[in-house]
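*Asks:* sharing a sequence plus its predicted fold:
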Amino acid sequence: MDLRQIRTFVYIAELRSYTRAAAFLHVSQPALSRQMRLLEEELRLKLFLRHGHGVELTNEGVAFFARCRDVLSEFEQLRHDFRSTGANKAVMGLVSVGLPAPATRFATPKLLHAARKSYPGLSVRFAEGFSALLHEWLLSGSLDLAVLFGSNTPKLLTSLPVLVEDLVAISAATKTSRKKNFVNAQDLQNTPLILPHRPHILRELIDSLHLKKVEILEVDSTSLMIELARVGDGTTILPAGSAEQSIRAGHVVALPIINPTLSWQVSICYSSVRPLSVGARVVLDLMRREIAQKVTSGEWLSGRLIRPGTEMTEGLDAAP
C-alpha cells in the first residue's frame, strides 16, 4: 500500500465513480481499477460495491476512508510545512477564489483593494459559476477557496459556515404580483419554475416541498433565470440580492416564501487534503470580514450570520 493508492481510493470514495476519479487524477480507468484491486487484495477487504450509477463504500470501506483522509491530510501538511521556508512564508502568490453569481454579493473591489494595500505580493483571482462547477474546481485543485451553498459538504472539503441566506420567489412585476406580500410554498406548483439543472441545492429544496406537479425550466445562468422571470416565463427561486438591480428597477418582484420558508447555508470551503497557503488564509479572513460587515451594516438584508455551533442541517425553516 502506498500514498498513490490512498489518494486514488479517497477520490473514488468521494466522487463515487471510477470514471470521474480517473478524470480528476489524470489516470486511465484501467490503471485506477488495477490500483484498487491490488489494494483490496492486500487488505483482504472489499472496499467498494459497484452499481449502475457508480460505486458505494462497504462498511469496511467507510472506516478505511476516514483513516485514509487523515493520513493524506497529514502528509500534505508535512510537505507544505517543510517546503515553505524563508521567503516562501511571506504572504505572496496567486489565490484563486470561486464565487456564485452574482459574485459581488461575496467580494467587492473593497476586498481587492484591502488585499493589495496590505499584501502587495498577493494576487487574487475570482471565478464565477454555479455550485456544482465550483465544487469540481475545488476538488481538482483549480481553486483554493469557494463559496458554496448547503450544509452537506463533501468529505474532501472543509466548510466554514458564514451565514444563512433567505430565498425569495422572483417573478415579473405585474399589477397582481405587486399586490402580494408573500408566496405560499405550495403555490409554487402553479407556475413554471426556472431552476438550474441537477445537482443543485435549489432542486433539492424544491423536491423537499413535495409539490404534486410542477413544470421546470432548466437554466444554468443566474442572469438568464432572472431575465426569464422578468418577461413572465415563470418564477425563479433565489436570494433577493441576486436580483437586486432588477428589483430596484421595478422589473421583477421578490416575495418571501412561507409555509415553509426557504433558506440555504452559505459557507467558504477549501480542500481537506491540501493545506491552505498563507495567502489563501489571508483571503479567507478578508472574505469572512467583508461578508460579516455587509450583514451587520444592513447591506445584506437577506443574510443572518452563523454563530459557531448553530450550523444548519436542512434548507427548510419553520414557517413564522
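*Replies:* Cool, got the structure.
*Asks:* please make it C-alpha for all contacts and neighbour counts, starting now.
*Replies:* OK.
*Asks:* first-to-last residue distance for stretch 261-279?
*Replies:* 38 Å (CA to CA, to the nearest Å).
*Asks:* oops, could you answer that again for stretch 176-196 instead?
*Replies:* With CA to CA, one end of stretch 176-196 sits 26 Å from the other.
*Asks:* which ones are touching the residue nearest to S242 when sequence neighbours are not counted?
*Replies:* In space, S242 comes closest to P102 once its chain neighbours are excluded; the distance is 6.0 Å by CA to CA, 6 or more residues apart in numbering. Neighbouring residues of P102 by CA atoms under 8 Å, 6 or more residues apart in numbering: 128, 222, 242.
*Asks:* I201: which of those is nearest?
*Replies:* T222 (13.9 Å; CA to CA).
*Asks:* count the residues that sit near the closest one.
*Replies:* Neighbour count for T222, taken as other CA atoms under 10 Å: 20.
*Asks:* ok, it to P100 distance?
*Replies:* From T222 over to P100 (counting by CA to CA), the distance is 9 Å.
*Asks:* returning to that earlier point: measure the residue nearest to S242 to V219 for me?
*Replies:* Relative to V219, and taking CA to CA, P102 is found at 15 Å.
*Asks:* then T104?
*Replies:* T104 is 21 Å from V219, by CA to CA.
*Asks:* relative to F182, how far out is the residue lying closest to S17 once chain neighbours are set aside?
*Replies:* Leaving aside its sequence neighbours, S17 sits nearest to G54 (CA to CA, 6+ apart; 4.7 Å). Separation of G54 from F182 (CA to CA) stands at 42 Å.
*Asks:* same thing with V278?
*Replies:* V278 is 45 Å from F182, by CA to CA.
*Asks:* got it, and L148?
*Replies:* Taken as CA to CA, the span from L148 to F182 is 27 Å.
*Asks:* who's more crowded, those two?
*Replies:* L148 (26 against 14).
*Asks:* would you say the more buried one is within a strand?
*Replies:* Yes - residue state for L148 (DSSP: H, G, I helix; E, B strand; the rest coil) corresponds to a strand.
*Asks:* then this one, side by side with the first:
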Amino acid sequence: MNLKQISYFIKIAELRSFTLAANALYVSQPALSRQMSQLEDEIGTALFIRSDKGLKLTEAGVLLRRRAPAILSDVAQLRNDLQTAYSQAPAGVLSVGIGMSLRDILTVPVIAGFQKVYPNVALDILESVTGPLVEDIKSGNIDCALVFELDPSAQVIAEPFVKERLFLVGPPDASFRGRASMNANEIFDNALISTKADNPIRKKIETIAQGLCKEPKIAFETNAVSTMVSCVVLGGYYSVLPYSSICKAVQEGRVAAVPVEDLTLDWTFVYSKSFGLSLAAKVFRDFLFTQAEGTISSGLWPFTEALFTQGLVSQE
C-alpha cells in the first residue's frame, strides 16, 4: 500500500466512478484499475462492488474511505515535522501549479530568483487553468498552486494572494487608449475574445451582463492567454483580462488597455489539506509573496492589491 494508491482510492470513492476519477486525476483508466487491483491484493479483500447501477464500496472500502484522509494528513505532517526539525535547508523536487496569466509578471522572475536562493530545490512548474490545477492539488500530483478565485474546502486550503483589476484590452489604436478607466457596461460594445464558460473571468462578465440586461458579443472562446493577446494585436477583437496577462504587450505598445471600474479578480495560493506544505513549499510561498509585494510596490503591477500576510514560515 502506498500514498498514491490511497489518494487514487479517495478520488474513486468520492466520484463513485473509475472513469470520472481517471479523468480528474489525469491518468488512464487501465492504470487506475491496475493500482486499485494491487491495493486490493495487498489488503486481501475487495474494496468496490461493481454493478449495472454503478460503483459501491464494500465494508472494507467504507472503512478505508473513513480513515484514508487521516493517513495522508499524518504522513504529510510527519514529513513536514522531520524537514523542519532536521533539514539544514529545503531540498528536493517542488511541484508548483501557476495560472498562465502570471507568466511574465511573476512566474519567470520567481523561478529565476528562487533557484538562486534555494539551489537544492528543483522546481517543477505546471502552467494551467484553475480547474485542473485544483484537481492536481487534491490528488497530490502537485504541492501548491496559484489559481483564480477559490474558496477553502474540505480538501483544499486557500490563502488570499492578490486582488487585481481587470482591463478591457484592444488593438493599439483603440478609441479608449489613454483613458484612466472605463465603466463596466462599455465592454459589451465590443466583439470579445473570451475565456471559456467555466473560467472565473467569463463568469464575472456574464454576471455583469445579466445585471445590465446586456448580451456579451463573444467572437470565440479560448483559455490560451497568448492566443487571446495575439488576436487582439491583429485588430478587430477585444478581451477582458487581468494586467498580469498583458503586461508585456502593454509595455511594448502592442495593445491598448484600460482598467474597468469595480471589476476585479482575486488570486489564491492553494494546497492540499491532507498533504500540507513541505519546508520547500513554505519557503517558496514566502519567496513568492515577497516577490509579488515588490512588484506591486514598484508600480510594475498596477491596480493590484496584496491580500497576503508576510512571515508565514516563521508563524508555523
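*Replies:* Okay, I see it. Remember, predicted model here, so these are calculated numbers, not experimental data.
*Asks:* tell me how many other residues surround the nearest residue to A103 of the first structure once chain neighbours are set aside.
*Replies:* The spatially closest residue to A103 of the first structure, leaving aside those adjacent along the chain, is E128, at 6.3 Å (CA to CA, 6+ apart). Using other CA under 10 Å, E128 of the first structure has 17 neighbouring residues.
*Asks:* could you verify my assumption that E128 of the first structure touches S96?
*Replies:* No - E128 of the first structure is beyond contact range of S96, at 10.9 Å (criterion: CA atoms under 8 Å).
*Asks:* pretty sure N181 of the first structure sits in a helix.
*Replies:* No - N181 of the first structure is assigned coil when assessed by three-state DSSP, not a helix.
*Asks:* name the element V270 of the second structure belongs to?
*Replies:* Take DSSP states H and E as the rule and V270 of the second structure turns out to sit in strand 256-272.
*Asks:* pull out the buried positions in that strand.
*Replies:* 256-260, 263-272 (16 or more other CA atoms under 10 Å).
*Asks:* go through these and name the one nearest Q210 of the second structure.
*Replies:* Distances from Q210 of the second structure to these, taken by CA to CA, are shortest for L263, at 14.5 Å.
*Asks:* which ones are touching I247 of the first structure?
*Replies:* 253-254.
*Asks:* which residue in the second structure lines up with it?
*Replies:* Here I247 of the first structure is matched to V250 in the second structure, going by TM-score structural alignment.
*Asks:* just the strands in the stretch 101-250 of the second structure please.
*Replies:* Secondary structure of the stretch 101-250 of the second structure (DSSP state E, counting those that start in this stretch): strands at 121-128, 144-148, 156-170, 191-194, 217-221, 239-242.
*Asks:* just the ones you listed: most buried one?
*Replies:* Mean neighbour count (mean count of other CA atoms under 10 Å) peaks for strand 144-148 among the strands of the stretch 101-250 of the second structure, with a mean of 27.
*Asks:* just want the angle from it to strand 121-128.
*Replies:* Calculated by axes from the mean of the first three to the mean of the last three CA atoms, to 10 degrees, strand 144-148 of the second structure forms an angle of 30 degrees with strand 121-128.
*Asks:* tell me the one among the contacts of P102 of the first structure nearest to V282 of the first structure.
*Replies:* Using CA to CA, those come closest to V282 of the first structure at E128, 20.1 Å.
*Asks:* how near is the closest one to A101 of the first structure?
*Replies:* 6 Å.
*Asks:* try R248 of the first structure
*Replies:* 18 Å.
*Asks:* ok, R289 of the first structure next?
*Replies:* 20 Å.
*Asks:* okay if I get the strands of the stretch 101-250 of the second structure as a markdown table plus distance to A13 of the second structure?
*Replies:* Compiled in a markdown table, those are given as follows (distance: least, CA to CA, whole Å):
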| stretch | distance to A13 of the second structure |
| --- | --- |
| strand 121-128 | 26 |
| strand 144-148 | 23 |
| strand 156-170 | 17 |
| strand 191-194 | 35 |
| strand 217-221 | 34 |
| strand 239-242 | 37 |
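*Asks:* which of those sits closest to Q83 of the second structure?
*Replies:* strand 121-128 (13.1 Å).
*Asks:* what's the closest one packed up against?
*Replies:* With contacts taken as 3 or more CA pairs under 8 Å, 6 or more residues apart in numbering; DSSP states H and E, strand 121-128 of the second structure sits against strand 92-99, helix 108-117.
*Asks:* can you give me the stretch of the first structure that that strand aligns onto?
*Replies:* The aligned range for strand 121-128 of the second structure is 122-129, by TM-score structural alignment.
*Asks:* name the surrounding residues that touch that stretch.
*Replies:* 91-103, 112, 115-116, 279, 283.
*Asks:* so how far is that stretch from its chain's centroid?
*Replies:* Centroid separation between stretch 122-129 of the first structure and its chain, computed with CA atoms, centre = their mean, to the nearest Å, is 15 Å.
*Asks:* so R65 of the second structure is in contact with I10, correct?
*Replies:* Yes - R65 of the second structure lies in contact with I10 (CA under 8 Å); the separation is 6.3 Å.
*Asks:* from L217 of the first structure, how far off is H210 of the first structure?
*Replies:* 18 Å.
*Asks:* now E40 of the first structure
*Replies:* 45 Å.
*Asks:* what do you get for G298 of the first structure?
*Replies:* In terms of CA to CA, G298 of the first structure sits 33 Å off from L217 of the first structure.
*Asks:* aligned partner of S223 of the first structure in the second structure?
*Replies:* Looks like S223 of the first structure aligns to S226 there (TM-score structural alignment).
*Asks:* from V233 of the second structure, how far off is its match?
*Replies:* In terms of CA to CA, S226 of the second structure sits 11 Å off from V233 of the second structure.
*Asks:* more neighbours, the two?
*Replies:* More neighbours surround V233 than the other of S226 of the second structure and V233, with 21 against 14 (other CA under 10 Å).
*Asks:* give me the spatial nearest neighbour of the more buried one, chain neighbours excluded.
*Replies:* P171 (5.1 Å).
*Asks:* got the contact list for the residue nearest the centre of the first structure?
*Replies:* Residue closest to the average C-alpha location in the first structure (CA atoms, centre = their mean): L148, at 2.2 Å. L148 of the first structure makes contacts with 99-100, 131, 134-135, 266-269, as judged by CA under 8 Å, 6+ apart.
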